[in-house]
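[1] sequence? don't have it. structure:
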């Protein structure tokens, strides 16, 4: 409850505009209770950023044992789009943090994310070597996957305006199918249509 409330306030107000009182109000708690769990706004912010980061890292586990890119990257796209749907504010907080030079999470970028990216790039290189997909730069493929899936969270307002309202269940299903089709066909992981 606290992390969800903080996620919303940080996404809407940014780190500088967020206050512990706003977060406490959003969570329906006295401010003293909030401070019991998180002594500072910085500690709470870091917990929000760590939460979305862990969710994203877990989503990518589907790639590790997948038979090939159609299965692994396809499942990863599904998972990432579902995260954009269910954790849009967490994604927005992460995006804002990175756009501001990652003052709080630079250590994650230099360690955990770098190691994670190297591990997923190795999986992609293996699929390339096995002839299961076109020879592409694995890191740039990962950047493209992040951009195309997180766009639905980070620019959700724009999508809703262009869609004429929030995406329906059918719209989310179509988005997943379209993103997978475009990317998987583009990297040669699907047979020609």
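    The structure has been received and is ready for your questions. What you see is a predicted model; the values in this text were computed from it and never measured.

[2] drop to CA atoms for contacts and neighbour counts, all remaining ones
    Fine.

[3] number of nearby residues for residue 131?
    13 (other Cα atoms under 10 Å).

[4] ignore what I typed, I meant residue 17.
    Residues near residue 17, counting by other Cα under 10 Å: 11.

[5] grab the nearest non-local neighbour of it.
    Using Cα to Cα, 6 or more residues apart in numbering and skipping the chain neighbours, the partner closest in space to residue 17 is residue 10 (7.8 Å).

[6] repeat for residue 74
    Residue 74's closest residue in space is residue 180 (Cα to Cα, 6+ apart), at 5.8 Å.

[7] which SSE is that neighbour in?
    Under the criterion of DSSP states H and E, residue 180 resides in helix 169-186.

[8] let's bring in a second model and compare:
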């Protein structure tokens, strides 16, 4: 949007920005950053390409805006892990929250995965400044629970990685999952992951 004014965006401007970002989320999650074009985003949003460029300078600004919005949402489930809670309950709750995100936010999961697969060129500052300190803090909490005998001893870092892998799989590989399973995947996934992590972590 043009600089030089502090005027509050109109309802139409807010609606159009929202339309553009929602359409771009569809396009980026389907085609990746490199495969996505402004023409595709304009078509998906039902707006002209010049209209898109009124609100955003180009494809990269749209992509960065989506990633910035996503980061807080992506960190929230880990933030909620409570050091004062019951360790097994906290970890299994984290697994369930991540699985719920795969069900409810599949486009966002694929957007995030696509960025990471490219080497995180636009998200690396967030990973260093936001994710790494939080990751270190929560891994330290998990290690304390293990040292206190409340959980089995495993590497907390790889435990968290495995939770990410096993839950986000259901979003990132949704087409394959739905071909291979005859039922709705998230219910059976929740039961399996609960059993697997409960068995792994039982002291």
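    Thanks, I have the structure now. All figures in this text were calculated on a predicted structure; none of them were measured in a lab.

[9] from residue 162 of structure 2, how far out is the equivalent of the residue nearest to residue 17 of structure 1 over in structure 2?
    Aligned counterpart of residue 10 of structure 1 in structure 2: residue 28 (TM-score structural alignment). Relative to residue 162 of structure 2, residue 28 of structure 2 is positioned 25 Å away (Cα to Cα, to the nearest Å).

[10] and these two? Which one has more around it.
    residue 28 (27 against 14).

[11] now check structure 2 for the residue matching residue 77 of structure 1.
    Residue 77 of structure 1 maps onto residue 95 in structure 2, by TM-score structural alignment.

[12] that match - nearest residue in space that isn't next to it in sequence?
    residue 163 (6.2 Å).

[13] how far away is the one you found from residue 197 of structure 2?
    From residue 163 of structure 2 to residue 197 of structure 2 the distance is 9 Å (Cα to Cα).

[14] neighbour count: those two, which is higher?
    residue 163 (20 against 17).

[15] which SSE is that one in?
    helix 156-172.

[16] check which residues of that helix are buried.
    If you call a residue buried by 16 or more other Cα atoms under 10 Å, then helix 156-172 of structure 2 has these buried ones: 156, 159-160, 163, 167-172.

[17] do stretch 118-136 of structure 1 as well
    Here stretch 118-136 of structure 1 shows 120-121, 123-125, 127-128, 132-134 as buried, counting by 16+ other Cα under 10 Å.

[18] cool, stretch 168-177 of structure 1 as well?
    Buried residues in stretch 168-177 of structure 1, defined by neighbour count with 16+ other Cα under 10 Å: 172, 175-176.

[19] just say helix, strand or coil for the match of residue 10 of structure 1.
    helix (DSSP: H, G, I helix; E, B strand; the rest coil).

[20] hmm, it is touching residue 109, no?
    No. With contact defined as Cα atoms under 8 Å, residue 28 of structure 2 does not reach residue 109; the gap is 11.0 Å.

[21] gap between the residue of structure 1 positioned farthest from its centre and residue 38 of structure 1?
    Distance from the C-alpha centroid of structure 1 peaks at residue 32, with 31.3 Å (Cα atoms, centre = their mean). Distance of residue 32 of structure 1 to residue 38 of structure 1, given as Cα to Cα: 10 Å.

[22] burial count for the nearest residue to residue 25 of structure 1 once chain neighbours are set aside?
    Residue nearest to residue 25 of structure 1 in three dimensions, not counting chain neighbours: residue 31, with 7.7 Å by Cα to Cα, 6+ apart. Using other Cα under 10 Å, residue 31 of structure 1 is surrounded by 15 other residues.

[23] please apply the same query to residue 182 of structure 2.
    8.

[24] then residue 130 of structure 2?
    14.

[25] which residue in structure 1 lines up with it?
    Matched to structure 1 by TM-score structural alignment, residue 130 of structure 2 sits across from residue 112.

[26] what sits against residue 28 of structure 2?
    For residue 28 of structure 2, the contact set (Cα atoms under 8 Å, 6 or more residues apart in numbering) comprises 35-36, 63, 111.

[27] mind listing the helices for structure 1?
    Here structure 1 has its helices, by DSSP state H, at 2-17, 20-27, 31-37, 41-59, 61-64, 69-86, 88-99, 106-108, 114-129, 138-154, 156-163, 169-186.

[28] sorry, back to before: ok, of the contacts of residue 28 of structure 2, which come out buried?
    36, 63, 111.

[29] now tabulate those residues in CSV and tack on distance to residue 80 of structure 2.
    As requested, these are exported to CSV (distance: Cα to Cα, whole Å):
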residue, distance to residue 80 of structure 2
36, 34
63, 27
111, 23
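
[30] and which of those residues is nearest to residue 43 of structure 2?
    In terms of Cα to Cα, no member of those lies closer to residue 43 of structure 2 than residue 36, at 11.7 Å.
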